[in-house]
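K.L.:
Just need the structure, nothing else, for what follows:
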Amino acid sequence: MKRAALALLLLAAGPAVADSNLPPARLAYTQLPNAAQEAQAKALMETLRCLVCQGQSIADSDAEMAGDMRALVRERIARGEQPAAIRSYLIQRYGDYVTYDPPFSWVTAPLWITPLVLLAIGLLLARRLFRKGGA
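P.N.:
The predicted structure follows:
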């Protein structure tokens, strides 16, 4: 009984300790003073996936890691780096999963091919059903 109570306590405490008590990164919630640079940063942040939330972009996520990634993007944009170079850096650091548009490779092939295969199966099934119904 004690072990079960301890396990439940640890499970409940997990989300509470997911973020640290550190203050957010300097540019995590602060826009750049240059509107054009902020627009570039915002556009890039919309294309990058939060690695903690997995369903949100880093622009939309409140996770600490997403804030750190937003700050990194803004800092590099402010230094004059191109969004494509920043994106490449983040992909190199975190892998293809960090982007909503992963490049085609052997690893990501199922992501690109599966919808086409499912569509083809659906069309074949529909064709068979319509042939049986018309006969």
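K.L.:
CA atoms for contacts and neighbours, from now on please.
P.N.:
Fine.
K.L.:
can you tell me how far C50 sits from L116?
P.N.:
Noted for C50: a distance of 27 Å to L116, by Cα to Cα, to the nearest Å.
K.L.:
Nearest residue to the middle of the chain?
P.N.:
R49 (1.5 Å; Cα atoms, centre = their mean).
K.L.:
wait, isn't that one in contact with D60?
P.N.:
No - with contact defined as Cα atoms under 8 Å, R49 does not count as touching D60 (9.5 Å).
K.L.:
follow-up on the earlier one: for the residue nearest to the centre of the chain, which non-adjacent residue is spatially closest?
P.N.:
Distance criterion Cα to Cα, 6 or more residues apart in numbering; nearest residue to R49, sequence neighbours excluded, is S57 at 4.3 Å.
K.L.:
again, but for D60
P.N.:
Closest residue in space to D60, ignoring its immediate chain neighbours: E46 at 7.9 Å, by Cα to Cα, 6+ apart.
K.L.:
what about that neighbour, how many residues close to it?
P.N.:
E46 has 16 neighbours, counted by other Cα atoms under 10 Å.
K.L.:
Second chain to compare with the first, below:
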Amino acid sequence: MKRLLLVLVLMAAPVWAVQPDEVLEDPALEERARDLSQGLRCLVCRNESIDESNAELARDLRLLVRERLVAGDSDDEVIEFVVDRYGEYVLLRPTVTGANWLLWLAGPAMLVLAGGVGFAFLRSRSKGVAPQEAALSDEEQARLRRILEE
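P.N.:
As a prediction, this is how the structure comes out:
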């Protein structure tokens, strides 16, 4: 029972990242802020959204998002503001435009290339002539017989 309670508490830990003093009074704005925060990467933590992170920088970013929403910015304007300020790395789901195409296509291209190289290697091995074992000379045969007799 204690283990189950511990597991449930640990699973709920990310929910506690947003502090009560950060929550907006308008539920619609708060919902938008939470949605935006879940798509922004914490710059301190690895692959954790600012909505889940307890880092100070994540808190600052959550407050920044809420400030921009209260100021009347649309969701796209808030994201654009944060990306302009911190770079595209801040997006958990990067856009598939411009130079990012190269990054998105690099993985599958390398997989196809590795498969082609492996296929060519295996094909060349199957067609190649196996080296013949050289027969032992008379001197080597005599030496082998002496070793086996010992």
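K.L.:
Report the TM-score for the pair.
P.N.:
Superposed pair, TM-score by TM-score structural alignment, normalised by the length of structure 1: 0.64. Supporting alignment: 104 aligned residues with a Cα RMSD of 2.5 Å.
K.L.:
hang on, the earlier thing: residue in structure 2 paired with the residue nearest to D60 of structure 1?
P.N.:
Aligning on TM-score structural alignment places E46 of structure 1 opposite Q38 in structure 2.
K.L.:
Can you tell me how far that match is from I79 of structure 2?
P.N.:
Remark: distance between Q38 of structure 2 and I79 of structure 2 (Cα to Cα) = 12 Å.
K.L.:
Tell me how far D101 of structure 1 lies from A36 of structure 1.
P.N.:
Here the distance between D101 of structure 1 and A36 of structure 1 works out to 24 Å (Cα to Cα).
K.L.:
Tell me where structure 1 has helices.
P.N.:
Ranges of helices in structure 1, per DSSP state H, are 2-13, 35-46, 64-78, 83-94, 109-134.
K.L.:
And C50 and L116 of structure 1? Which one has more around it.
P.N.:
Higher neighbour count among C50 of structure 1 and L116: C50, with 27 against 12, using other Cα under 10 Å.
K.L.:
For W106 of structure 1, see how far away that one is.
P.N.:
Taking Cα to Cα, one finds C50 of structure 1 at 23 Å from W106 of structure 1.
K.L.:
With L8 of structure 1 instead?
P.N.:
As judged by Cα to Cα, L8 of structure 1 and W106 of structure 1 stand 40 Å apart.
K.L.:
quick one: which of the two has more around it?
P.N.:
More neighbours surround L8 than the other of L8 of structure 1 and W106, with 11 against 7 (other Cα under 10 Å).
K.L.:
So for stretch 46-57 of structure 1, what gets flagged as buried?
P.N.:
E46, T47, L48, R49, C50, L51, Q56, S57 (16 or more other Cα atoms under 10 Å).
K.L.:
what do you get for stretch 67-76 of structure 2?
P.N.:
Within stretch 67-76 of structure 2, the residues that count as buried by 16+ other Cα under 10 Å are R68, L69, D75.
K.L.:
Pretty sure the last one sits against R34.
P.N.:
This points to D75 of structure 2. No - counting by Cα under 8 Å, D75 of structure 2 stays clear of R34, with 11.2 Å between them.
K.L.:
Surely R41 of structure 2 touches S49?
P.N.:
Yes - the criterion here is Cα under 8 Å, and R41 of structure 2 meets it with S49 at 4.4 Å.
K.L.:
Give the residues shared as contacts by these two.
P.N.:
Common neighbours of R41 of structure 2 and S49 (criterion: Cα atoms under 8 Å, 6 or more residues apart in numbering): L92.
K.L.:
Just put the buried residues of stretch 46-57 of structure 1 in CSV and tack on distance to M65 of structure 1.
P.N.:
Formatted as CSV, those follow (distance: Cα to Cα, whole Å):
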residue, distance to M65 of structure 1
E46, 15
T47, 16
L48, 12
R49, 11
C50, 8
L51, 8
Q56, 12
S57, 11
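K.L.:
Let me know the closest of those residues to A66 of structure 1.
P.N.:
C50 (5.6 Å; Cα to Cα).
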